[in-house]
Every structure is written in C-alpha cells, then in structure tokens.
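Chemist: With the sequence up front, the predicted model follows.
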Amino acid sequence: MLGPIVNAAAIVVCALVGVFLVRGIPERFEEITKKAIGLSIIYVGIKGALDNQRVLLLIMSMVAGAVIGELINIDKWMNRLGSWAERRMGMSGGTFAKGFVSASILFCTGSMAIVGSMQSGLLGNHETLFAKSILDGSISIVFGASMGIGVVFSAIPVFVYQAGIALASMAVRDLLTPDIVREMSAVGSLLVAAIGINFLGVKEIRVANLIPAIFIPWAYIAFEAAVLK
C-alpha cells in the first residue's frame, strides 16, 4: 500500500504548492504550460495505447465502456460530487468541481495507475507508482495554480482507486495474466490521450464516462479463457 499512499501524498503537497505559492503567475504562462502538458499527455497516452496487441478488443472495449459509462453517467455523478464538496466549502464558480474531476480522471486512468497498482499489490514493487507520483505532482502544481483547491481533494479518489486495484490484485492474482494487464493498460492509455485533448481545448470529451472501458478487456479475456477451457 506504500505506492498509493506516496502517490496521494504527492498530489496533496504539490497541489497545495500550486494553490498557495504559484498563484499569480501570468495567465499566458499558465496557458502555454497547460498546452505543453496536454501535448505531453496525448503523447504518453498514444504511446501506451500502441502496446495493444488486440485492436478489435480495444475498439470493442471503448464502445462498450462508453455505452455503460453513459448509462451510468459517471461524469454527472463526479461533477455532482465535486459541486457538493464545493458548496460544503463555501466556494463558487465551478473551479472546485472542475479541478476535482479533471485531476481525478487524469490521475486515475492510464497504464501507470493500473500497472503500478497491480505491481504494488502483487509484487510489493512500488517503483512505477513512485515515478507516477513525480509526474502527478508536477501536473498538480499547474492544476492547483489554475483550478484551485479541488485538485487537492482529487487525492482521495486516486488513493481509493489505486489501493482498490492493489487489494483486488492480491485477491484475484490468478486471473491477472500479462495479456489482461496489457490490454487494460492500452485502453486506459487511450483515455489519457482524451484527457490531453481536453487540455488543449480542442473538443471536450466526457472521459469519466469512458472509464468502464478499462475493465472490459479483463472481463472479455477471462470469459474467453473460461470458454476455451
């Protein structure tokens, strides 16, 4: 559990630095920094997605996950959660919810979150999550400066998500083949690329509603193995 704890702590500390120490930097610097991070995120996402070896499964996972996510409307519930926290803290303007949702999605999706948490749970190897902590911390400073205190609270779902994967990995380690990990990571990486697109302001994608897609490869490959047996 050390990996998820360190990752969450890095987000809290660095986001607070952004909120209280980095605020006031010229808007043009914030804007170009966000664009640079957006492009970097797109690159990381595409690079991770290229590790995929089952293109049809990836497409099927994205489509099925999108349908499931839209039916549940995860994006709406996450925004409601952020808005509720915003009201409880006496804030307004929507920046809390935006920071909370954007940071939560970005930090929870992608190959590093999934694989790192699995490694933490299965092998006690926290190196991937430590590396992710550095990346998340850097982004948290920029997010904290531009979107406020909501970014700090994104550490909560990040910890719950990654700790949950680590604990689940320990419980079902026999089902987590390298094939499953690779395909789940590839789908997650596509979601990371979508976050990067949102950063650029090209087109707003409700990435939260795509989160179920990450788990479709697990269900499909497990079903496939059971049927073939």
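Modeler: That came through, no problem.
Chemist: Going by C-alpha atoms from here, please, whenever you check contacts or count neighbours.
Modeler: Fine.
Chemist: name the element the closest residue to Val17 other than its chain neighbours belongs to?
Modeler: Excluding its sequence neighbours, the residue lying closest to Val17 (Cα to Cα, 6 or more residues apart in numbering) is Ile141, at 6.1 Å. Per DSSP states H and E, Ile141 falls inside helix 127-147.
Chemist: Below is structure B, check it against A:
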Amino acid sequence: MFPGIGTLINVLAIIGGAGLGIFVGHRLSRKTRTLLTDVLGLATLLGAASALIPLWSARYVESLPTGWPLLVVLGSLIFGGLIGSALGLEDRLDHLGENLRRKFKASKESPFVEGFVTASLLFAIGPLAILGSISDGMSNGIDQLLLKSTLDFFAAMAFASSLGWGVAVAAIPVALYQGFWTIIGLALGEILSGYQVDAMTIVGGVLLIGIGLRLLNIKQVAVGNLLPALAIAPLLAMLVHSFI
C-alpha cells in the first residue's frame, strides 16, 4: 500500500454512497426525502454530542489550568469566527458550490449547494479525518480511515437521497483536506498531543451542532466561517498548556 490510499478509499466511498443515494432518492417522495434530512440532522446532533465528550475527559482537563478547558474552546470559536468572517469563507464555499452546480448542470431549485457545503463540513470534521490521515501518512495503517469510509458511505447515501449530487462533489475538498494531513504525517510524524486533538475534536463537535441546526432548519449558522477554529484550537491549547 502507499500513503494516501486511505483517503482514496474514503473518496470512493463518498462518491459511491452518494451515487446509490441519488439512484434510490428518485424513487422517494419529497416528504420522505425531507424526513430523511431531518433524521440526518438529528443524527448529526448525536455525533456532535459524542464529539463533545473529551471536554470532560481527564486527559484534556488535566492538561490545562483550572477554568481554561472551556475558555480554549470559546476562544478558538471566537478567533476562528473572526478570521473566517474576514476571509468570507461561508460566501466562498457558497460561491464554489454555485460554480460546481452550474458545471454539473444542476437546477437552481436543487439543493446542490446545501448538499456540497453540508457534506464537505460533515465529512471533513472529526478526529478520524485528521488522525486517520496522519496515521496513513506515517504508514501506521489505515484502520481509522476504513472506519470513516464506512460511516461516510452510509451518510453520503442518506444525504444524497435528499440533497443530490452536491454530496458526491464534496469528495473533492475531503480529498484535499485529508491529503494535506497525510502529507503532514508523511513529513513530520505525530505533531499533535492528545489534549490538542481533544481541543480540535470538541470544536468540531460545536461545528457539527451548527450543521445539525441547519439541516433541521432551526438556524442557518454560518459554519463555514467557523472553520479556522479547527486549526486554532490545538494551537491555543498548546499555548495555554505551556505558558499559563
């Protein structure tokens, strides 16, 4: 095997799952597709709850001064949101989705952009994407990415049944994102401590809550603008751990 094969399998799983979902989706009524989207929203919130568990783990709490575990998450989200808003990441993602929608000749009424943005965020967020890619780059096995690929296959199938081809196109940013972490693993080895991974996972869980709220049409949270928080979280955790 070669470095990056785990991400390649993951990309194929997303495309395959989305294709199957679209094939099945045409046979479903609009009411049923809406129900599936609601179910995915609830499942996303459940996944978010799971990602928040490290906030109370001994490894994370004991690595930071008293009172700082939650402040690190809050600070990451605030600074990440400011950076993302200044860069207009949410608008850029929407614009990219619109360009891809036109390229794939999807109708304007189709949920192409929502499918692309939502699936891109969902498939990229989480410790498996980062840890699995780093492990792949270090030639330590692809077990984590195989697990992620299985989960993403069924998620893509469910999402695409109601959100269309945008879900399949989300494989592109996933490939770039995980490819980046694979290169990091290949060049540098393990670069994150356990508590840093926990910080990133917790912030990812908060972003998943935002995605869940969007899917349930409760609140259109600009999750794209919060993406820099994922990069800030491990850095801020390291600074607090080292200097406070």
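Modeler: The structure has been received and is ready for your questions. Predicted, not measured: the structure shown is a model, and the values here were computed from it.
Chemist: List the residues that contact the residue lying closest to Ser162 of structure 2 once chain neighbours are set aside.
Modeler: Nearest residue to Ser162 of structure 2, sequence neighbours excluded (Cα to Cα, 6+ apart): Arg33, at 4.8 Å. Arg33 of structure 2 makes contacts with 25, 161-162, as judged by Cα atoms under 8 Å, 6 or more residues apart in numbering.
Chemist: Give me the aligned partner of Arg33 of structure 2 over in structure 1.
Modeler: The equivalent of Arg33 of structure 2 in structure 1 is Glu30 (alignment by TM-score structural alignment).
Chemist: how close does the aligned partner of Met60 of structure 1 in structure 2 sit to Val174 of structure 2?
Modeler: In structure 2, the residue matched to Met60 of structure 1 (TM-score structural alignment) is Gly75. In this view, Gly75 of structure 2 and Val174 of structure 2 are 26 Å apart by Cα to Cα, to the nearest Å.
Chemist: So for those two, which sits in the more crowded spot?
Modeler: Set side by side, Gly75 of structure 2 and Val174 show more neighbours around Val174, with 24 against 17, by other Cα atoms under 10 Å.
Chemist: burial count for Glu27 of structure 1?
Modeler: Around Glu27 of structure 1 there are 11 other residues, counting by other Cα under 10 Å.
Chemist: if we can go back for a sec, according to the alignment, the helix holding Ile141 of structure 1 goes to what range in structure 2?
Modeler: Counting by TM-score structural alignment, helix 127-147 of structure 1 lines up with residues 143-163 of structure 2.
Chemist: What are the boundaries of the helices in structure 2?
Modeler: With DSSP state H as the criterion, structure 2 has helices at 5-25, 30-51, 58-61, 68-87, 89-103, 112-124, 127-137, 143-163, 166-169, 171-188, 194-215, 228-243.
Chemist: Could you report the neighbour count for Ser29 of structure 2?
Modeler: 11.
Chemist: Val221 of structure 2: which of the helices of structure 2 is closest?
Modeler: Evaluated over the helices of structure 2, closeness to Val221 of structure 2 peaks at helix 194-215, with 5.5 Å, by Cα to Cα.
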